[in-house]
Structures are given as C-alpha cells and as structure tokens.
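**Q** A predicted structure for the sequence below; I have some questions about it.
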Amino acid sequence: MVFFEDLKIGADARFLLQALVCRESTFLSTSFKVKTVAKQLCLTERLVREAAQELADVGLLVSRRRADQVGRPVQEYESSQLLCDLVTQAGQGEAVHRDLIVRLFSEPEIYALGPFSAGMGDACEEDDKPARKLTRKDGRPAAPGAKGRLAASTRVMLAALLSFADHCGVATGVGEARLRAMTGLNALSLKHQVRRLISLGFIRAHVPGVSSGIFVGAKVPTIYYLNLDHPQLCAARGACGLVVHVAQGPGKFDRLATGIPSTGALKALGPAALEMLYHKLAGHTSRLLSAVWAESDETHSEVTAAVAADIANDLGDLWVGSSAKDKGYYWAEMQENFHAAACEWADSLHRRLLRWKVWQGYRPQLVRLIPAPDRKDGLTITSLVVYPAPRSAVTCLVVWDKYDGRVDHYGREDDLDLALRCGAGLLTKA
C-alpha cells in the first residue's frame, strides 16, 4: 500500500482515497455516488461527501452532476487521470504488512474495541452501553450508525505505522514529520491518535524519541511496539508467538551500567535518554538472539559483526554531561561495552530458553524483545515476540525462571491475565 505523502489532504480524505484504491475495480473504474460508497464502507455520508470534495479540489477525483433523471441532479465522482497515473506509478508496494493495511481500508467490520473494552468478546453486543452523544466535541452532529467501528483517521494512523513495522510489529525509524505527511494529521491530532491506539491495544507501548543531543547527529525517532495479534486485526491463529520471561535479574539501570560503567555518566543522560538507550539495547539484543536461536555459527558471526556496526552508527561518540561541549565529555569505549552487553543478554536468554525447553526444535526467523516497565518487586520481565508463530496449539508461554519456577502454557496471548500483560509491557493501560 502506497501513501501519497505529497498531497495536502486531511486524514478522512486520505482514508477515502486509500479505500477507493483498494477497491479499484469497484469504484475507480466507473463513476460512483456518495451514498453507495458510504454504505459499502460503513461511513457517514457526510464524511464521504466532504472527503470526496477534498479529493476533487486537489484534482484526484472529477465531480459531475447527472441531470438526466427526474428530481434533483445526482452528484457523482470518478477518478481523474492524475489519480490513475499515481496509482499506476505507485504499483502494489512492498510493505511487510500489506494485507493488514489493505484490510484497514477495505474491511468495515473492524471495531474500536480493545483489551480494556467492555464486551470484548462480542463486537456487536449493544447491551449496557451508554447512550450515544448527539453532538461531537466540536459541536457537529455525531455520526449516526457508526456502531463503534474504528474511525477513519485512527485507521490511517495505524496503517502508517504498519508500513514501517517488521514481522513482529516493531516500528522504528519514522519521525513525527513523516507521519504527519503520511496521515494528514497535525501534531496534536497525531498524538491523540497514538493515545487512542494505545488505549485500544493496537499499540502495545511506545518509547518517545530523544532530541536532546544525547545521540550524535539528530533526533532519535520514537519506537512503536504494535500488537499484530490484536483480535480486531488477526484471525483465530496469530502470526507471532510469545514468550514472557520472568526472573530475578538485573534491572534496566544495572544492565545499562554494563555498557556505561560510570554511574555519574549514566545518570547524567536523563530518564528519557536512558529509556531510549535501553530499548535500543533490546533491539540489538533481539537481532543477536534471532541468530543464536537459529543455531548457525556462520550466521551468528555475521550478525554479531553487523550489530557491532549498527551500534557504532547508533551511538557514535556518546555525549554525556552538559549539552554544552565545553562542559561535558565523551566516553570512547561506549560502543564496545554496549555491544558486549547486548551479546551477554542474548546468550543469557538463549541459555534460559534451552533450560526450560521452550518450543524444542523451533527456529524463529525473527525475535523482538519488549522490555517491561520498571518494577519495584525485584522481578525483571522481558517479552519475546517471535515470528513466525510456532506450529503448536500453544503459541504463548510464561516462563517463571526461578528456583521453584515453572512454565505456563496458553493457546495465544489473549488468554493471559490482563494484569500480567500490562506488567510485561504487552499493553499500556491508559
């Protein structure tokens, strides 16, 4: 799926545009009416009418009035030559989650329901729901008949993040400016949609970007952890497996201290930079663990070298202390120690997985670590999302890695206790 970033149109118009492109044979090959599109996409006629006019204003649709019938002239739209050329030039796209993105724009039965929603088990359950408000916050009439479906602007935002996500749902390298260009949302609306997706469980968690000069070069973009196995997105069998590893182990500060021996230098970075550093470390560890779990010495060696190069690019000469260079200092051994910390973490996790006989014989193509939020009980929780899902009736494990520990087996992640999912960083309760 291709996002038309250069177009000056809003989120609703972008949703309609993508929906029309997804149903090219239905809508773009002939003229269409607002009422017909609204009915098929389960949108309000007002949204479709205003979005279609916005697309016509930028030359992507052509508006026509048919006066050859009895009564008022009928407003119809058809694709312009500009839109046909753009679709032809764009092609099909190579996004990892293209099928999910297409579904967001073509499947109306996706509801604004998440793990914290009442009636999660039945998206169409209407009992005990509060009465729908007659007006929206801006004073406009509320959309009639929406029936709790995921809003157009929310879908556009989720689709934009999915276009950057890997097979395990981790989206990196996309800044706020790029997301605004892809979605047509302003900065305030963008933040609102992120919070909305978090509250519904489509985004597990996110680590805000850092722009304080901690990393050499420029701003470090936000990291988003998406839930690809959300019930409103996936089929009965999820695309990924999950291991929740619970142990008495080093906390975030202790693990980072392996990479930055100076306690003073570590504290000087500040909480936002420390959190981003820890998730960066988890990202590099994920890549190493993927190679270790595959048990190929040649591949492991190549990946280890590649991770070392990536760490060098990520960190460069880490600046610590004051942002003014005449008051701070560099720590030249940061890259080597950071790489050693990632290798130790990956090896430790792999040994523990073998000890607890986690999915014996299974070889994941990709592993991504999701570190849990800080805890006060001394436990360290790290969730491992693996792709593809193991060929087993049990695709979710909780490993209580203690002296008297155990392994709990679940069919899928949804079967986990909600409190454990929140504590493990798999969900963020708004």
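**A** Structure received. Residues are numbered from 1 along each chain as shown.

**Q** hey, let's count contacts and neighbours off CA atoms from now on
**A** Noted.

**Q** wait, doesn't Leu43 sit right on Gly148?
**A** No. Contact criterion CA atoms under 8 Å: Leu43 and Gly148 do not qualify, at 11.3 Å.

**Q** on the three-state scheme, Gln75 is what?
**A** Secondary structure state of Gln75, per DSSP: H, G, I helix; E, B strand; the rest coil, is strand.

**Q** tell me the buried residues in whatever helix or strand Arg368 lives in?
**A** Arg368 belongs to strand 366-371 when assigned by DSSP states H and E. Across strand 366-371, burial judged by 16 or more other CA atoms under 10 Å covers 366-371.

**Q** what's near enough to touch Ala272?
**A** 208, 210 (CA atoms under 8 Å, 6 or more residues apart in numbering).

**Q** check the gap between it and Trp331 for me.
**A** Look at Ala272 and Trp331: by CA to CA, to the nearest Å, they are 19 Å apart.

**Q** ok, second structure coming up, stack it against the first:
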Amino acid sequence: MIIFGIHMLISLLSLDLGRLDSKARFTLASFYLRYEFTATGPITIDELAGCLGVPTRESANTLNLLVKESILIATAALAQRAGRLKKSFRIHDDVVNKLGIARLISRPIDLAPHFGAVEHLIKRPYIHATRPDVEIYSMPTVKAEQTRAAVPNRTSLLSRSNRLLLAVLSAHADRFGVVNSLGNVELCRLTGLEQISLKQRIKKLVEMGFIRRHVPGVASPIYAEKLKSSYVLNLNHRQITLGTDKIGFVVHECADEWADDVRYIGDVWFDLERWRNSATKHKYSLPELSTPASVLRLFRRAPKHAIEQLQFFLSGCVTDLLARHWEQLDVAKSDFFLGVRGNISAFFRKPMRDVEDASSLDETEIIDFLWEMTIQFARVCKVRFSRIDGLAWSSLNFRLLPSDLRLGYSCLGMLLDGGAGSGRMLREVGEHAGTTKITTEALCPAELREKAGLLTPARAKAV
C-alpha cells in the first residue's frame, strides 16, 4: 500500500498541471503525502500550513491557486463558531481520474526505484543547503504545544522549489540516479519553473553536491538526434540519506605515470582545444596531434557539453561491455565488439561533414577510432577495478561514472546497485596497493570524488 501511494505521488509529479508554479506544486505534493485522496476535514489555513510544512502566507496563496485551477476542492465547514474560517480540502475528482490514467501508462514501479528519496524531499520538514559531506541532521526546536511547524530559515535550508526539482528528477532516475529522459522544456513544465530559474537552480544543486554531474542537452548536426540533458543525482548526499548511503561506490586511484597514458574522450577534447586555440604561441596543426584529423574536423566547432554528451554515451558503452562481458573482455576478436561499433555509428548523423566547408569526412576512420578507444578503455577499467578486494564484478550491477574532461583518468569511479553502505577505495603507488573500506561516501577525500566523477569540481583543473 505504501508503494502504491508513493507511485501515485510520482504520477502526480509527472502530470501536466497547467499554470501552477513550483510553490503550488510542492504544496500539492505535500498535501497528497499527508491526505492522499481523503478530505482534510474542517481546518484553518494556518493549521493546514502547519500540517504541510509550508509558511502560512505561502500556503494561503498556493491553496487559493490550487482551488482556482480545479486541482483541489475546498468546502466551507457548516455551523462554525466565531473565529477563523475552516474549510475541508481534497484533491479534485478530475485530477484523481488523470492519476488513474497516468498510472496505467507510466513506467513500471521497479523502473522508478527512488520512492524514499522522493517522499523524503517533499515530506521532511528541514533539508539543509549543504555540501554532501556536511553532517547536519538536527531540526530547530519546536514546542510540543505548537500545532504548526516553524518557518524554515531560508539562508540555511534548501528551498521548496529546489526540493521539488530534486524530487521530480529522482522520480525519473534509474537505479544509479541517472536521468536522461527529461529535456529542459519538459522539466520546466513538471516543476513550474522558468528556463532561467531552472538553469540557476541546477547550477546551485551541482555546487552543493545534490547533483553529481549535469550535461546540458544539445541539438547538433554531429549527432543523429537531439540529445536531452543528462543528470547524475547524488543518492548518497547526507541530507537525503541521513548518513546511511543508499548506493555503493568504488574509487580506484592510480598514482603511476602510466595512468596518464590512457587515451579516452578527454584526450580528444584536449587535442581539440589545442587545435582550436589561436591564443597560444604555438599553433598546432592536425598532423601534430594524436587524434585523427577527421575526428577533430568533425568536432571543429562543438562546445564542451557536446563532447560531454559523447562521453556520457561512450561511458554507457563501456559499462555495458563490462557488465555483459566481463570474463570475455580480453578476447581479441568477439562478436559483441561489433555490436558496440554499430551503436557508436548509429549515434552520429550521416553523412559526416566538416562544418567549415561541408566537405565529407572519413566516417570509417572516425567510427573505428571511437570504437577501438572504447574497447581499450573498457579493458583498462577491468584491469584496474579487478585489483579491488572483495568484489565479484561479473555478478554485480554497476555503472561507470564519467568524470570532468579536463581531470584525466588517474581516478576512476563506479556506482554499485544494491551495495548500500559498501564503499571501497584503492590507491596504487608503484607496487604498493591496498583496498580501504569506507562506511560512507562523505568520508572519501573530496579531491578523489571530484576526479572520479562522484562530484563536479568547483573549477575544472587542466592536467
């Protein structure tokens, strides 16, 4: 019954509710968690505000809007005594019908796994606006006789609009917290936020570590279709988990020089930057760079987030290779490698052209380069993660984390499904290596988390 109720909340957060702003939508979600489809009974606005954890004035405004837009029904109580007006509120029948239809066509429950996080973000009175390693669980003291919650301190608590945004993202995330099914227009519709406000809030949530990584969507002539924004939510943020990690993680750090010899998409970006940068003393020519000329010409004017979208896609290919073929990955020639090549080819628009003069590019060279690089990187990941004690990778469900393009590959990060409370870190220096178990992700050094993709660095550092 609890799962059904939370599933209905996720359906409620996914409904098209017209002109409701983010505050009204948060109030509606809180109302549902408190009353579901039953009526409140006679209650004042002040009392209802306390039950919903929303300031009285804001509650009065949002409830009026919800009634005006036929989302809620308000019925005045009969035979009232002198004092503040009491009304009974309930969710409108039309909304109930929409929820019934939405439940029939929405994705299965097991594909929306973060019910607890969604409920927590809406229902919990206080969520602090802090970095993920800050330990704050206490709430302001409220006297027992008080019937309404204290108004939150806006300077130290996460705003209700930001909480709603995180709840909507969590409702659409996979088991690892990855969201790539929502474009900005759709996200604005679901949250009631404006485009400018949405971008500012996402940036703030990334800075506070509630979102590990965000890559904006891109409509590029390079790719076969328009790509929606990608998000990786931090399911282990202490303000969401209350100190107990919900998902496992692994960090492998290699301090040896050979870690810098690993070629992956970050090196393509590095070559592209050197080729395009006219401010340097030495103007690099295409033959001087290790990335094939056809690849660099294809991405001649691509912004960073367009390359990051490719990185997200290729990291998914690496994850799929490792998860499906861990034991067979070292075989020189295998049929599943051809499947990866086909997926990479389908990711790009054909024919491939140089945007400067529309000349045709060598598609085979481009696809083969990215394909071989992906397979090689998957093999490197297998070697490095195999050295971590206590994990049978062939039987685990995991996802490789894409890190900042400029930070190199001395650190690699992996998220583990079903590995709550299990964190491991391995640091290799020469012949010395040792696996360290970590009880919570917040105890892993911040610098390693940034390099491994568990957090977005405050400022990208070139390596």
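**A** Looks like it came in fine. This one's a predicted model, so the numbers in the text were calculated from it and none came from an experiment.

**Q** mind telling me the TM-score for this superposition?
**A** Here the TM-score for the pair of chains, by TM-score structural alignment, normalised by the length of structure 1, is 0.81; 401 aligned residues with a CA RMSD of 3.3 Å.

**Q** before we move on, back to that, so the strand holding Arg368 of structure 1 corresponds to what in structure 2?
**A** Mapped onto structure 2 using TM-score structural alignment, strand 366-371 of structure 1 covers residues 398-403.

**Q** residue in structure 1 matching Lys228 of structure 2?
**A** Per TM-score structural alignment, Lys228 of structure 2 is aligned with Pro221.

**Q** repeat that for Ala79 of structure 2.
**A** Using TM-score structural alignment, Ala79 of structure 2 sits opposite Asp68 in structure 1.

**Q** helix or strand for its match, which one?
**A** Asp68 of structure 1 belongs to no helix or strand, assigned by DSSP H and E.

**Q** looking at this, His245 of structure 1 is in a helix?
**A** No. According to three-state DSSP, His245 of structure 1 belongs to no helix; its state is strand.

**Q** count of residues packed around the alignment partner in structure 2 of it?
**A** Using TM-score structural alignment, the partner of His245 of structure 1 in structure 2 is His252. Around His252 of structure 2 there are 25 other residues, counting by other CA atoms under 10 Å.

**Q** and what of His300 of structure 1?
**A** Neighbours of His300 of structure 1 using other CA under 10 Å come to 19.

**Q** nearest residue to it other than its sequence neighbours?
**A** In space, and not counting its chain neighbours, His300 of structure 1 is closest to Ala291: 5.0 Å by CA to CA, 6 or more residues apart in numbering.

**Q** in contact with the match of His245 of structure 1, which residues are there?
**A** His252 of structure 2 neighbours (CA under 8 Å, 6+ apart): 384-385, 388, 411-413, 425-427, 452.

**Q** most widely separated two among the residues you listed?
**A** Farthest-apart pair in the contacts of His252 of structure 2 is Ile388 and Ala452; separation 15.2 Å (CA to CA).

**Q** for the two, indicate the residue with more neighbours.
**A** Between Ile388 of structure 2 and Ala452, counting by other CA under 10 Å, Ala452 is the more crowded of the two (27 against 21).

**Q** OK, contacts around the aligned residue in structure 1 for Gly100 of structure 2?
**A** If you follow Gly100 of structure 2 across to structure 1 using TM-score structural alignment, you land on Thr88. Contacts for Thr88 of structure 1 (CA under 8 Å, 6+ apart) come out as none.

**Q** Thr88 of structure 1 sits in which helix or strand?
**A** helix 81-90.

**Q** re the thing from before, which of the contacts of His252 of structure 2 does structure 1 keep?
**A** Retained in structure 1: 411-413, 426-427, out of these (criterion both residues aligned by TM-score structural alignment, their matches' CA atoms under 8 Å).
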